[in-house]
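Chemist: Predicted structure and sequence below. I'll ask about it afterward.
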Amino acid sequence: MSDTYGKSVTLTIFGESHGPAVGATVTGLAPGVPVDMEFMRGQMEKRRAKGKISTSRTEADAVRVLSGVYRGAATGTALTLVIENTNTRSGDYTKTEELLRPGHADYTAHMKYGGHQDARGGGHFSGRLTAPVVAAGSIFTKLLQTKGVAIATHLAQCAGIDDAPFSGDPARLKEQLDALNAADFAVLDPLRARAMTQAIEAAAAEGDSVGGILETVVLGLPAGLGEPFFGSVESTLAALLFSIPAVKGVEFGLGFGFAGLTGSRANDAFRMQGTRVVTATNHNGGVNGGISNGMPLVLRTVVKPTPSIYKVQQTVDFAAKRNATLQISGRHDPCILHRARVVQDSLVAFGLADLCGQHFGTAWQEGTAWNMD
């Protein structure tokens, strides 16, 4: 079992949904890198469950630093963060523990771990493990900000409702990213936020759930990050993004939209902008040959509807080895998109920091910025 990812920096997660705590350990931070606990709290707040569009399981999500930080900065040794689970109701799962929940990892977890897994609330497969991801990711998000890199994600689509698109104007795009990072419900059009919220509430009222698409833009990346094949920008980030529970698809730039184009329409023409090489369009989403080209990095993920729904479903009683029906109880999200956007931001930040370390070494963490000219 591998709970660790990364090369120049590593992220390890641990814990279960209904265990005493969840947490993360980060290695590879240079001594002296600031660890802004106030910024971390703000990032954790974006992930918290709120209102009728989220689960009623609310956690304080107070992050405790066990090691690797002294006087507000990284020491250069392993940095470990712990978040206690304070609002579990394991009894909700007792009466249906032998029934395999459709869309969940109950069956595959049993086959992998031989019945020794902690199945309560999904155990180690739970979205609860994204809490330490956000806590650890906040360090890299803040670090990249000091280098002029901005990351933001919006709900490009939710319950079939599309948000307004990102602007093609660089100045306006930066304003949009700043606004998204300050928003509780990350959309570009407030009217569509209302429609999405109503759709989520309507699904919840019927005991159902909805999914959608998260779109992320990164500004300020230098050209030259990534490798041609294994370790490309896309393969590095895709591996992390597919680690988010419920993500079932990832695309960069136009993604699957390339299928209907000719090469003359798909190619991004190169132009000079002062002393910098830029592209006239950004169909490739800031990446050529697996390597960043200095244009905005654009990616999207498809997030499936939350599998925990209150409708009666067909399943199997695993202990009795017979067909059965299941109607779950407990507390569950009718949609996770609005909470998952900061998880996506966090893993993108971590992946980019890892790529920066592979290209620049640890010096990039200590300097003020890189030269993109």
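Modeler: Alright, I've got the coordinates.
Chemist: Every contact and neighbour count from this point should use C-alpha atoms.
Modeler: Noted.
Chemist: in the strand or helix carrying Gly23, what counts as buried?
Modeler: Using DSSP states H and E, Gly23 sits in strand 21-27. Of the residues in strand 21-27, 21-27 count as buried by neighbour count, 16 or more other Cα atoms under 10 Å.
Chemist: same question, stretch 349-366
Modeler: Buried, per 16+ other Cα under 10 Å, within stretch 349-366: 349-358, 362, 364-365.
Chemist: Pick the one among those closest to Leu11.
Modeler: Phe350 (8.2 Å; Cα to Cα).
Chemist: Distance check, that closest one against Val298.
Modeler: 16 Å (Cα to Cα, to the nearest Å).
Chemist: Tell me where the stretch 251-373 of the chain has strands.
Modeler: 270-273, 276-279, 287-288, 291-292, 297-303, 313-317, 322-326 (DSSP state E, counting those that start in this stretch).
Chemist: same deal with the stretch 101-250 of the chain?
Modeler: Applying DSSP E, counting those that start in this stretch to the stretch 101-250 of the chain gives strands spanning 150-158, 161-162, 212-219, 247-252.
Chemist: could you dump those to JSON lines with mean neighbour count and distance to Val65?
Modeler: Below are the strands of the stretch 101-250 of the chain laid out as JSON lines (neighbours: other Cα atoms under 10 Å; distance: least, Cα to Cα, whole Å):
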{"stretch": "strand 150-158", "mean neighbour count": "25", "distance to Val65": "25"}
{"stretch": "strand 161-162", "mean neighbour count": "17", "distance to Val65": "39"}
{"stretch": "strand 212-219", "mean neighbour count": "23", "distance to Val65": "28"}
{"stretch": "strand 247-252", "mean neighbour count": "18", "distance to Val65": "29"}
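Chemist: Nearest to His110 among those strands would be which one?
Modeler: strand 247-252 (21.4 Å).
Chemist: elements contacting that closest one?
Modeler: For strand 247-252, the elements it packs on are helix 233-241, strand 297-303, judged by 3 or more Cα pairs under 8 Å, 6 or more residues apart in numbering; DSSP states H and E.
Chemist: among these, which is the most enclosed?
Modeler: With neighbours taken as mean count of other Cα atoms under 10 Å, the helices and strands packed on strand 247-252 reach their highest mean count in strand 297-303, at a mean of 23.
Chemist: now that strand and strand 212-219, what's the angle there?
Modeler: For strand 297-303 against strand 212-219, the angle by axes from the mean of the first three to the mean of the last three Cα atoms, to 10 degrees is 160 degrees.
Chemist: what's strand 297-303 packed up against?
Modeler: strand 212-219, strand 247-252.
Chemist: Verify the contact between Phe14 and Val26 for me.
Modeler: No: if you go by Cα atoms under 8 Å, Phe14 and Val26 don't touch, sitting 11.7 Å apart.
Chemist: Next, count neighbours for Gln43.
Modeler: 22 (other Cα atoms under 10 Å).
Chemist: Out of the helices and strands packed on strand 297-303, the one nearest Ala131 is which?
Modeler: Among these, strand 247-252 sits nearest to Ala131 (Cα to Cα), with 16.2 Å.
Chemist: this is the other structure I want to compare:
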Amino acid sequence: MYFFLAYLFIPSINAIVSVQIHRLAQYKPNSSCALLANVTLSSSVSIQSCIWQCVEELKCQTAVYSYDNNICWMYGESCESGSIESSGSNRSSVICYRKNPNSNMHCPSAPINNNSTTTVTLIIIQASNIDIINASAQYGCPTSINVTAKDQATVGNLCATDQLNIDASGVAHVSINTSICARIMYIFVGSGSPNIDNICATQSLIIQSSSASTIVYNSLATCPSNASVTVSNSAKVVNVCSTDQLNIDASGAASISINNSVCPRVAAVNLQSSAVAHGICATDLINANTSSGSTLTMIRSNSALLCPLLANVHASTGSRNYVCGTQVINVIADNGASVYCYGVLNYMQVLSGALVFAW
């Protein structure tokens, strides 16, 4: 009888902590099967034989398959997590997240499709160097995925039904399956210039980037209820959107563009240090603070679906602002800022060389 201990690296918002996974219970009679996690794909290590030994001897009932490298993650019935960790120059494909109680003792020659419910609630992917990992939603998505992609790693076609966390750096490239949006998505970029494509969420989107990343929201996907974007140092966010509340905090020449096919009810925008925000819209309220050569451009429209009922703008130190409000615009401008207003100007305070114009 064999028992395995594995270590999962589970990213929190600011760090990755190590959690020990103990042997799981409720296995197939006359066999013992525990989670085999943190498999390291490397040309210098013969992982395949180790995995096959697990399959042969432990006869696990449930499997997650990586077909390209014939790698098989095996689980007991009660197992609800898995891990993929690669470090090297590898190509692998996460094909199937589904429970398969009647699986063969070997990894199948092709993914097995069945009608059972998804059993894996968490997949962890850690990719580095020039790894290429491609996930497939063909047989369903796990509840959650945590991804760490760095160096020149490519992680593609990701999907999760509840939460998708991405930590990217270097020149990594991460892309999301375009047909499925997680309920919650969290993206963190601390360094480098990675690209993250086709992001989407149905409830909450949080983006934090302090480097020259490019993050693109899937313009054909639904928008989350709430979105928060905090970017600096030339980061670029494209097509971000929300239906209820949008918070933007940008500095250091970062740029943000909005998909205004759906506008939030309320938007709060804070721009500093040459940051740029284009296409800002809301139905009820926009509060904006701009400074240090930043540029704010709202949608110029008579439609209450694009231009808010109320717009409050505090512009200073050379910022440039294009502001729309269908009922009320309140402006405080100072230190050489310029504000162009489209709508009803209700209040204006202009100081220290600032200018206010009709738009």
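Modeler: It's in. These numbers come from a predicted model, not from an experiment.
Chemist: And the TM-score between these chains?
Modeler: Once the chains are laid over each other, their TM-score by TM-score structural alignment, normalised by the length of structure 2 reads 0.22; 137 aligned residues with a Cα RMSD of 7.0 Å.
Chemist: about what we covered before: quick one: closest of the strands of the stretch 101-250 of structure 1 to Val278 of structure 1.
Modeler: strand 212-219 (13.3 Å).
Chemist: still on that earlier bit, mind putting the strands of the stretch 251-373 of structure 1 in JSON lines, distance to Pro132 of structure 1 included?
Modeler: Listed next are the strands of the stretch 251-373 of structure 1 as JSON lines, based on distance: least, Cα to Cα, whole Å:
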{"stretch": "strand 270-273", "distance to Pro132 of structure 1": "41"}
{"stretch": "strand 276-279", "distance to Pro132 of structure 1": "37"}
{"stretch": "strand 287-288", "distance to Pro132 of structure 1": "29"}
{"stretch": "strand 291-292", "distance to Pro132 of structure 1": "28"}
{"stretch": "strand 297-303", "distance to Pro132 of structure 1": "20"}
{"stretch": "strand 313-317", "distance to Pro132 of structure 1": "32"}
{"stretch": "strand 322-326", "distance to Pro132 of structure 1": "31"}
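Chemist: Glu201 of structure 1 is nearest to which of those?
Modeler: strand 297-303 (17.6 Å).
Chemist: Can you tell me which of the buried residues of stretch 349-366 of structure 1 is closest to Ala136 of structure 1?
Modeler: Phe350 (8.4 Å).
Chemist: show me what contacts that closest one?
Modeler: For Phe350 of structure 1, the contacting residues are 137, 140-141, by Cα atoms under 8 Å, 6 or more residues apart in numbering.
Chemist: Which one of those sits in the busiest neighbourhood?
Modeler: Gly137 (28 neighbours).
Chemist: Setting the sequence-adjacent residues aside, check what's closest to it.
Modeler: Spatially, and ignoring its direct neighbours in sequence, Gly137 of structure 1 is nearest to Ser346 (4.3 Å; Cα to Cα, 6 or more residues apart in numbering).
Chemist: Just give the number of residues close to that neighbour.
Modeler: By other Cα under 10 Å, neighbour count at Ser346 of structure 1 equals 27.
Chemist: List just the nearest of the buried residues of strand 21-27 of structure 1 to Ala150 of structure 1.
Modeler: Closest to Ala150 of structure 1, out of all of the buried residues of strand 21-27 of structure 1 and judged by Cα to Cα, is Val26, at 21.5 Å.
Chemist: hang on, the closest one packs against Tyr5?
Modeler: No: look at Val26 of structure 1 against Tyr5 with Cα under 8 Å: they stay out of range, at 9.8 Å.
Chemist: Now for those two: what residues contact both?
Modeler: The contact lists of Val26 of structure 1 and Tyr5 share 11-12, where a contact means Cα under 8 Å, 6+ apart.
Chemist: what's the single longest helix in structure 1?
Modeler: Criterion DSSP state H: the longest helix present in structure 1 is helix 337-360.
Chemist: and the angle for that one with strand 247-252?
Modeler: 50 degrees.
Chemist: Could you check the angle helix 337-360 of structure 1 makes with helix 233-241?
Modeler: 140 degrees.
Chemist: that older thread, beyond the strand holding Gly23 of structure 1, next helix or strand please.
Modeler: With DSSP H and E, the next secondary element past strand 21-27 of structure 1 is helix 37-47.
Chemist: Who are the packing partners of the helix or strand just after that following helix?
Modeler: Next along the chain after helix 37-47 of structure 1, taking DSSP H and E as the criterion, comes strand 63-67. Secondary-structure packing of strand 63-67 of structure 1 (3+ Cα pairs under 8 Å, 6+ apart): strand 79-84.
Chemist: Tell me where structure 2 has helices.
Modeler: Counting by DSSP H, the helices of structure 2 are 47-58.
Chemist: hang on, the earlier thing: out of the strands of the stretch 101-250 of structure 1, nearest to Ile200 of structure 1?
Modeler: Nearest to Ile200 of structure 1, of the strands of the stretch 101-250 of structure 1 and by Cα to Cα, is strand 150-158 at 8.4 Å.
Chemist: That closest one packs against which elements?
Modeler: Strand 150-158 of structure 1 packs on helix 170-182, strand 212-219, helix 337-360, going by 3+ Cα pairs under 8 Å, 6+ apart.
Chemist: what inclination does that strand have with respect to helix 170-182?
Modeler: Going by the same axes, to 10 degrees, strand 150-158 of structure 1 makes 80 degrees with helix 170-182.
Chemist: Quick check: closest non-adjacent residue to Gly351 of structure 1.
Modeler: Gly351 of structure 1 sits nearest to Leu237 (Cα to Cα, 6+ apart), 5.8 Å away.
Chemist: so who does that neighbour touch?
Modeler: With contact set as Cα under 8 Å, 6+ apart, Leu237 of structure 1 has these partners: 347-348, 351-352.
Chemist: ok, of the residues you listed, which one's closest to Asp178 of structure 1?
Modeler: Using Cα to Cα, the contacts of Leu237 of structure 1 come closest to Asp178 of structure 1 at Val348, 16.6 Å.
Chemist: can you tell me which of the contacts of Phe350 of structure 1 are in helices?
Modeler: Per DSSP H, the subset of these in helices is 137, 140-141.
Chemist: a markdown table please, covering the residues you listed and showing distance to Lys46 of structure 1.
Modeler: Output for these, formatted as a markdown table (distance: Cα to Cα, whole Å):
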| residue | distance to Lys46 of structure 1 |
| --- | --- |
| Gly137 | 13 |
| Phe140 | 16 |
| Thr141 | 14 |
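Chemist: which among those gets closest to Val302 of structure 1?
Modeler: Gly137 (20.7 Å).
Chemist: Tell me who's in contact with that closest one.
Modeler: 345-347, 349-350.
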